[in-house]
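Chemist: I'd like to go over a predicted model; first the sequence, then the structure.
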Amino acid sequence: MSADIAGRSGPFDDLRTLLDDLPGPDEEARAATRARDLSLTKPPGSLGRLEGIAEWLAAWQGRTPPRVKNAMVAVFAGNHGVVAQGVAAYPQAVTAQMVANFQAGGAAINQLCESFGFGLQVFELALEVPTGDIAVEPALSPRDCVATLLYGLESVPTDIDLLCIGEMGIGNTTVASALAHGLFGGEARDWVGPGTGLDEAGVAHKAEVVAAAVARHGPEAGGDPFEILRRLGGREIAAMAGAILGGRLKRVPVIVDGFVASSAAAVLHALGPGMLDHCLFGHVSAEPAHGRLLETLGKAPLLDLGMRLGEGTGAALAAAMAKAAADVHGGMATFAEAGVTDREE
């Protein structure tokens, strides 16, 4: 965060204060996990990224061995005024219909949570009051944006050991594209894709809407990531950013889902270095701009399965890998315990 932005006063002051004293990783727990890994009955490094995931869990949970016994998927749902610009393939009513489907247990994320034994919480964010149409006005008032960030922060329980972030919202890939364009520049078309199924003409129109929105709001935002979020974002995106921050404050490691969830993480990344050190990114989605956004954030996704559903589905699949990493690390015998000769003996 630049000195110019850090020195401003305004509605986001209390949140900026929180950023000044964020907890860091527990390096003793990380080192102890690495040391135990070297004693396990396998060649060093033979489990690849699973070994690094175990160390990451230990560092951010502050314990060794790490564990994933109480993971939660949080799905935040919001509606967007920009849908009036014809940027979505589905009507806005689908957001509420899908929330009802989550609550009834009928969505893909329900099945994944059931399969892996994860909890699921769905947060419905004033679906009857869509955000402002970013093509003509800010998405949120300062008060609404701050309140929604804090709502997301407070939504994170203290008794979970892993948090997965997901979303639902017709039109939210347009908003995610506008956020990425507003935060990181480039051309609007670099950040725009088909979303839920736009054709080539629809994608071109979507890029025009994103370009116009950023041109309208960018000068007023003045490079401040919170202001860019307020003007170009959405309620579910603000709540996800708050939840990611809440995970950091409560020492809960976070796995981020696809393009829209990553745009929420991008706001925090733009606020300062290291803001996403407690996060893994579950997968790279088929939405074309997601890979570009992950590269910008300096994050390597765990999975590449061609998915583009949202709902936290990619994050849940990655969380199953994290659970496996913790279970393998904690459950494997050491050379001494198993009576197996270590190659160094």
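Modeler: Great, that's in hand.

Chemist: Only C-alpha atoms from now on, for both contacts and neighbour counts.
Modeler: Noted.

Chemist: hmm, who's touching the host helix or strand of residue 60?
Modeler: Per DSSP states H and E, residue 60 falls inside helix 49-61. With CA atoms under 8 Å, 6 or more residues apart in numbering as the test, helix 49-61 has contacts from 24-31, 33-34, 37, 45, 64-67, 161, 251-253, 278, 321-322, 324-326, 329.

Chemist: Just the buried ones from those?
Modeler: 24-27, 29-30, 33-34, 37, 64-67, 161, 251-253, 278, 321-322, 324-326, 329 (16 or more other CA atoms under 10 Å).

Chemist: Quick check: residue 148 vs residue 126, distance?
Modeler: 11 Å (CA to CA, to the nearest Å).

Chemist: wait, residue 226
Modeler: Residue 226 is 20 Å from residue 126, by CA to CA.

Chemist: quick one, which of those two is more surrounded?
Modeler: Higher neighbour count among residue 226 and residue 126: residue 226, with 25 against 13, using other CA atoms under 10 Å.

Chemist: Doesn't that one belong to a helix?
Modeler: Yes: Residue 226: assigned to a helix according to DSSP: H, G, I helix; E, B strand; the rest coil.

Chemist: need the contact list for it.
Modeler: Residue 226 sits in contact with 12, 267, where contact means CA under 8 Å, 6+ apart.

Chemist: returning to that earlier point: relative to the whole chain's centre, how far out is the helix holding residue 60?
Modeler: Centre-to-centre, helix 49-61 and its host chain are 18 Å apart (CA atoms, centre = their mean, to the nearest Å).

Chemist: adding another structure so you can compare the two:
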Amino acid sequence: MSVDSVFESVTGARKAVLPSGLRLPAVLPTADEALDASLAQRLAHDGFPAHALGRLEALVLQLARIQSTNAQSFDLLAFDSPQVVVFAADHGIADEGVSAFSLEVTQQRVLQMLRGRAPVNTLAALHGFEVTVVDAGLASHVVLPEDATRRVPLVVRKIGHGTRNMVLSPAMSITQAVAALHAGMDVVKHLPGNVLALGDVGVGSTSCAALLLSRLCGVPLADACGRDHHQEGGLNNSQLQNKLEKLFAAASRHRKAVTPLDALAAMGGFEIAMMVGAMLQAASERRVVLVDGFVAGAAALVARGLCPAVADYLVFGHRSAEPGHRLLLIHLQAQPLLDMELRVGQASGALLAWPLLQAAQSLLEP
């Protein structure tokens, strides 16, 4: 796979120097050969070939490693008070016409979630998840109509009124990026339970995800924001060409942003940064982290760059219809549980995969 010329300088080693104010939680790897051997015996059944359960067995082992601190004492998987957190933010690059939607759509989608009328609300209610929406950096304040009933809490942790236009300047300062990471950590600290599903909403967010994928993995930008041939609606060919030109301009302007944190600040979003912090904090608390689509996957890419052990705690719920998401999962060496060609976001794909985690739990029951 060839690399775009603007990325040739970033395909080598990336030595990160983190700012002194960044406080990353300690995340322990979960590898445990004794536990794996014990569980393999429990999952084996007479008359069936080895690993008859396929990837479901791998899921059981991953979940057990997350919840076990001692192979001798581990018994059953336990899921307590599962939570969905959807981080919402706007992006200055949307001013460049890189999305088929206007910025107002972000707030519309947030209002739908707050009123309990979005797909994530239906799926969360079905599976017993509590939903929290976080204003990470919406361009305007969220105001419900006087006659509307709020069914979901809104946590305001606004870093700014949308990021800056990354074609003209960094999307955020390093100080803002660190503040967003810490805010994401703090949100998780105040949530109960040991399962966290993460989603996002924000017009222009897939442009950020494509840039982060391209920069941190050396994927050609045209592939990172490629178009599904079966896609209906969205950007037409001329609009897609404009999007590519604007993203190339942003990548060229920030060609020196090669470490995960620098790339996040230069070309990311407030909601992506908060998801990174949420993943790190949840992993430090040995929570299961259900990752949603392309944008949440880009956050996982940054989180892994900051702390490689966080990958042990991430369960990728699905592969979305975004072509870049497929490439991102390949680079993460992650196998998503589902492939439903979803475009909805907001952690809906992560919630659709939840019954597979429940099945993994049941397999260990007597």
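Modeler: Sure, I can see it. Remember, predicted model here, so these are calculated numbers, not experimental data.

Chemist: Mind telling me the TM-score for this superposition?
Modeler: After superposition, the two chains reach a TM-score (TM-score structural alignment, normalised by the length of structure 1) of 0.86; 323 aligned residues with a CA RMSD of 2.4 Å.

Chemist: what range in structure 2 matches the helix or strand following the helix holding residue 60 of structure 1?
Modeler: Next in sequence after helix 49-61 of structure 1, counting helices and strands by DSSP H and E, comes strand 71-77. When structure 2 is aligned by TM-score structural alignment, the counterpart of strand 71-77 of structure 1 is residues 82-88.

Chemist: the strands in structure 1, which residues?
Modeler: 71-77, 119-124, 162-168, 254-256, 279-281 (DSSP state E).

Chemist: Residue 283 of structure 2 contacts residue 24, correct?
Modeler: No: if you go by CA atoms under 8 Å, residue 283 of structure 2 and residue 24 don't touch, sitting 11.2 Å apart.

Chemist: For those two, indicate the residue with more neighbours.
Modeler: The neighbour count for residue 283 of structure 2 versus residue 24, taken as other CA under 10 Å, is higher for residue 283 (26 against 17).

Chemist: Against residue 275 of structure 1, how distant is the counterpart of that one in structure 1?
Modeler: Matched by TM-score structural alignment, residue 283 of structure 2 corresponds to residue 248 in structure 1. Counting by CA to CA, the gap from residue 248 of structure 1 to residue 275 of structure 1 is 8 Å.

Chemist: Over to residue 206 of structure 1?
Modeler: Taken as CA to CA, the span from residue 206 of structure 1 to residue 275 of structure 1 is 30 Å.

Chemist: which of those two has more neighbours?
Modeler: Between residue 206 of structure 1 and residue 275, residue 206 has the larger neighbour count (other CA under 10 Å), namely 27 against 20.

Chemist: so who does that one touch?
Modeler: Residue 206 of structure 1 neighbours (CA under 8 Å, 6+ apart): 86, 87, 174, 192.

Chemist: now, which of the residues you listed lie within helices?
Modeler: residue 174 (DSSP state H).

Chemist: Next, find the distance separating residue 149 of structure 1 from residue 11 of structure 1.
Modeler: 12 Å.

Chemist: buried residues in the helix holding residue 60 of structure 1?
Modeler: 50, 51, 52, 53, 54, 55, 56, 57, 58, 59, 60, 61.

Chemist: do stretch 298-311 of structure 2 as well
Modeler: Neighbour count says stretch 298-311 of structure 2 has 298-307, 309-311 buried, by 16+ other CA under 10 Å.

Chemist: Throw those into JSON lines and include distance to residue 239 of structure 2, thanks.
Modeler: JSON lines is the format used below for these (distance: CA to CA, whole Å):
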{"residue": "298", "distance to residue 239 of structure 2": "23"}
{"residue": "299", "distance to residue 239 of structure 2": "26"}
{"residue": "300", "distance to residue 239 of structure 2": "28"}
{"residue": "301", "distance to residue 239 of structure 2": "27"}
{"residue": "302", "distance to residue 239 of structure 2": "28"}
{"residue": "303", "distance to residue 239 of structure 2": "31"}
{"residue": "304", "distance to residue 239 of structure 2": "33"}
{"residue": "305", "distance to residue 239 of structure 2": "32"}
{"residue": "306", "distance to residue 239 of structure 2": "34"}
{"residue": "307", "distance to residue 239 of structure 2": "37"}
{"residue": "309", "distance to residue 239 of structure 2": "39"}
{"residue": "310", "distance to residue 239 of structure 2": "37"}
{"residue": "311", "distance to residue 239 of structure 2": "35"}
